[in-house]
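1. With the sequence up front, the predicted model follows.
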Amino acid sequence: MPQGVTLDSPRLEDGAALWRIARDSRVLDLNSCYSYLLWCRDYAETSIVARSGDAGAHGEPGAPVGFITGYTRPAAPSTLLVWQVAVDETHRGRGLAAAMLDALTLRARSERGVDVIETTITPDNAASRRLFTSFATRHGAAVSREVLFDAAAFPEDGHAPEVLYRIGPIAPSHPHRPSPSQ
């Protein structure tokens, strides 16, 4: 966990900051600001926000510097679908995305019985592929891949296919840590 950063559930007032972080990523499909506000209201329990350590003068939480939005699938309630992962440019390269994913998974496992993580990744997104495959390795979980939505499913030209990564089952313990003899 990067120093000076805390993890928390998103709050309604975080919606605009999440939208800005997604917009500034220049990689994510940008949803409307309204959708991030709804996400912070309706899916806070299955999402996570990273906050800078700079609390306000009255003890209000620090500003969001990263987030993961997710939801449990209605047809598969033990599956957490990770929708978006984003880290503010000033906090990238410090392991924050992995720390958020580990913490969110641990919370979802504890509170909701989640034992499978799903996400979709376009073939050109090497950073997301690394994030989720290293997550699977840390948790000793299998990874399967299949095209969920091919390019023809999208109304605009040039959208890459979305490949579904299914990771699980996730062990009920903490992430895999090598024993001293390994």
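-> That came through, no problem.

2. drop to CA atoms for contacts and neighbour counts, all remaining ones
-> OK.

3. Val114 against Leu81, yeah?
-> No: counting by CA atoms under 8 Å, Val114 sits too far from Leu81 to count as a contact (10.1 Å).

4. Presented hereafter is structure B, for comparison with structure A:
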Amino acid sequence: MSVPTVTLRRPTDGDGFSLHQLVARCQPLDTNSVYCNLLQCSDFADTAIAAEDAQGQLVGFISGYRPPSRPDTLFVWQVAVDASMRGQGLALRMLLALTERVAAQGVRFMETTISPDNGASQALFKKAFAQLGADYSTRTLFSRSEHFAGRHEDEVLYRAGPFDLPHSKEKSEETA
């Protein structure tokens, strides 16, 4: 089996609707409005990464942001990978490429929240932290009872770092 060519790049506002469709296909991810996805692809493009296949279709996306009170931190909001691309390491490649890009802007820590039953996301981030040589800690950030009225699993904060990546010039596109 050959691995399809995927290009990793900074998103543009033209990706907003495709992102909305991708997330809808990636259950159980929470869907946001198309408008929110447009903002993720425009205002938050510096802290997001898009993966497109050889036909130009969006097959992966990571959205994130730098919390205003912690500009040395990338908070990864959502990781979406099309079913056709799962099991090929695309999520890890995207996460590491995004981390390398934001490290050049002074980011030294990564945070994300993961529900306790999401073993795939836990494995992804633990593998990324190991490859970055970063220790991590966890704590419940948003609890089922206090924040979700019992209707959603806890959201456990994973915080990793500091990591120290070389400050290389960012590539505008990377073929993975």
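-> All right, it came through fine. Owing to the predicted nature of the structure, the values given are computational and were not obtained by experimental measurement.

5. TM-score for this pair?
-> The TM-score (TM-score structural alignment, normalised by the length of structure 2) is 0.89; 165 aligned residues with a CA RMSD of 1.4 Å.

6. Might one say that Cys40 of structure 1 is in contact with Ala17?
-> No: counting by CA under 8 Å, Cys40 of structure 1 stays clear of Ala17, with 10.8 Å between them.

7. more neighbours, the two?
-> The neighbour count for Cys40 of structure 1 versus Ala17, taken as other CA atoms under 10 Å, is higher for Cys40 (25 against 19).

8. For structure 1, just list every one of the helices.
-> For structure 1, the helices defined by DSSP state H cover 15-25, 33-42, 96-112, 126-138.

9. got those as a markdown table, with distance to Ile170 of structure 1 columns?
-> Converted to a markdown table, these look like this (distance: least, CA to CA, whole Å):
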| stretch | distance to Ile170 of structure 1 |
| --- | --- |
| helix 15-25 | 28 |
| helix 33-42 | 25 |
| helix 96-112 | 9 |
| helix 126-138 | 8 |
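
10. For Glu146 of structure 1, find the nearest of the ones you listed.
-> With CA to CA as the measure, helix 126-138 is the member of the helices of structure 1 nearest Glu146 of structure 1 (13.3 Å).

11. can you tell me which residues contact the residue most central in space within structure 1?
-> Taking CA atoms, centre = their mean, the centroid of structure 1 lies closest to Ile68, which sits 3.2 Å from it. Ile68 of structure 1 makes contacts with 47-49, 82-86, 100-101, as judged by CA atoms under 8 Å, 6 or more residues apart in numbering.

12. for structure 1, longest strand please?
-> strand 76-87 (DSSP state E).

13. before we move on, back to that, from the contacts of Ile68 of structure 1, list just the buried residues.
-> 47-49, 82, 84-86, 100-101 (16 or more other CA atoms under 10 Å).

14. now those as a markdown table including distance to Arg11 of structure 1?
-> A markdown table is the format used below for these (distance: CA to CA, whole Å):
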| residue | distance to Arg11 of structure 1 |
| --- | --- |
| Ser47 | 10 |
| Ile48 | 10 |
| Val49 | 9 |
| Val82 | 18 |
| Gln84 | 16 |
| Val85 | 17 |
| Ala86 | 16 |
| Met100 | 16 |
| Leu101 | 18 |
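
15. Check those and tell me the two furthest apart.
-> Val49 and Val82, at 13.2 Å, using CA to CA across the buried ones among the contacts of Ile68 of structure 1.
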